[in-house]
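*Asks:* predicted model follows, preceded by the sequence.
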Amino acid sequence: MTKTIIATDAAPKAIGPYSQAVRGGDFLFLSGQIAINPATGELVSESFAAQVRQIFKNIEAVLKAAGSNFSQVVKATVFLKDMGQFAEMNGIYAEYFPNDPPARSAVQVAKLPKDVDIEIEMIAFLG
């Protein structure tokens, strides 16, 4: 099995020693995305909903760079600073997975990079 690094300028650059995504065989492993606007490099902070929507834009850009899309996502992990925001996140999340949603975990964590409220990572099948 070969490993291919996926990178795109349409999503935020990695802020550490990791890749935006890695293709391994027929699977694409996306690193966690936070609400950074790739055009400005700044965090989106006007609302929690705006953060979630920016994360999905970032994920969509990485999926597209790998020749994939949301219909091929098989697993998502959502990290929330406050589980009280789960319902709001879930409503937006459902917009991206209206049919046959992937498996998902959602956990509350004490702290996230850049002190954001949410981070989402995904795995997609490319076969």
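*Replies:* Now that the structure is in, tell me what you want to look at.
*Asks:* C-alpha only now, for contacts and for neighbours.
*Replies:* Will do.
*Asks:* tell me if I'm right that Ala7 and Ala14 touch.
*Replies:* No. Contact status for Ala7 versus Ala14: not in contact, 9.1 Å apart, counting by C-alpha atoms under 8 Å.
*Asks:* overlap of the contact sets of those two?
*Replies:* For the pair Ala7 and Ala14, residues contacting each of them under the criterion C-alpha atoms under 8 Å, 6 or more residues apart in numbering are Gln20.
*Asks:* who's more crowded, these two?
*Replies:* Ala7 (19 against 14; other C-alpha atoms under 10 Å).
*Asks:* A further structure is provided below for comparison with the first:
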Amino acid sequence: MAQKVTWEEIGQKGFNNISPAYKSNGHIFTAGNVGLDPVTNELPEDVEQQTINALENLKNLLEKSGSSLDRVMKVLLFISDRASGPIVNKVYAKYFPHSPARTCVMVQFPDEAFKVELEAIAEYDE
């Protein structure tokens, strides 16, 4: 049976109507992680820092849920501007040297200040 991961469990501010993740059958399925600063909950202007923050938020979520970045099997990445691709890829490569499967989609976020969002599927030990 699927187990909900709560914002309280991972120690992050979240959204009432969105769960940060669900765990089921040895896998964690995360919601989208954006570039909000994990301490201040503020959004930096530049895509590099937003990417770092999003990946740090994902790392925290996975570690508090019994997994880690090196157990990520699939990433779905959303970016708002094609020109930011090389910057995002440079940061991404530092966090995922094992190169999990990935899809990258260019989108228009409801709030134009957001430049990157990512979700992941990772393994964990039940």
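*Replies:* Yep, that arrived. Being a predicted model, the structure only gives us computed values, none of them experimental.
*Asks:* list the contacts of Gly85 of the second structure.
*Replies:* Ile79.
*Asks:* can I assume it sits in a helix?
*Replies:* Yes. Secondary structure assignment (DSSP: H, G, I helix; E, B strand; the rest coil) places Gly85 of the second structure inside a helix.
*Asks:* now do the same contact list for Phe109 of the second structure.
*Replies:* If you count contacts by C-alpha under 8 Å, 6+ apart, Phe109 of the second structure has them with Ser80, Lys115.
*Asks:* next one: Ser19 of the second structure
*Replies:* With C-alpha under 8 Å, 6+ apart, Ser19 of the second structure has these contacts: Lys4, Val5, Thr6, Trp7, Ala31.
*Asks:* need the buried ones from those residues selected in ChimeraX.
*Replies:* Only the buried members of those enter the following ChimeraX selection, criterion being 16 or more other C-alpha atoms under 10 Å:
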select :5,6,7,31
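*Asks:* could you see which of the contacts of Ser19 of the second structure carry over to the first structure?
*Replies:* Counting by both residues aligned by TM-score structural alignment, their matches' C-alpha atoms under 8 Å, the contacts of Ser19 of the second structure that remain in contact in the first structure are Val5, Thr6, Trp7, Ala31.
*Asks:* coming back round to it: just the ones of the contacts of Ser19 of the second structure in helices?
*Replies:* Assignment to helices by DSSP state H places the following of these there: Trp7.
*Asks:* quick check, nearest of the contacts of Ser19 of the second structure to Ser24 of the second structure?
*Replies:* Minimum separation from Ser24 of the second structure among the contacts of Ser19 of the second structure (C-alpha to C-alpha) is found for Lys4, which lies at 9.0 Å.
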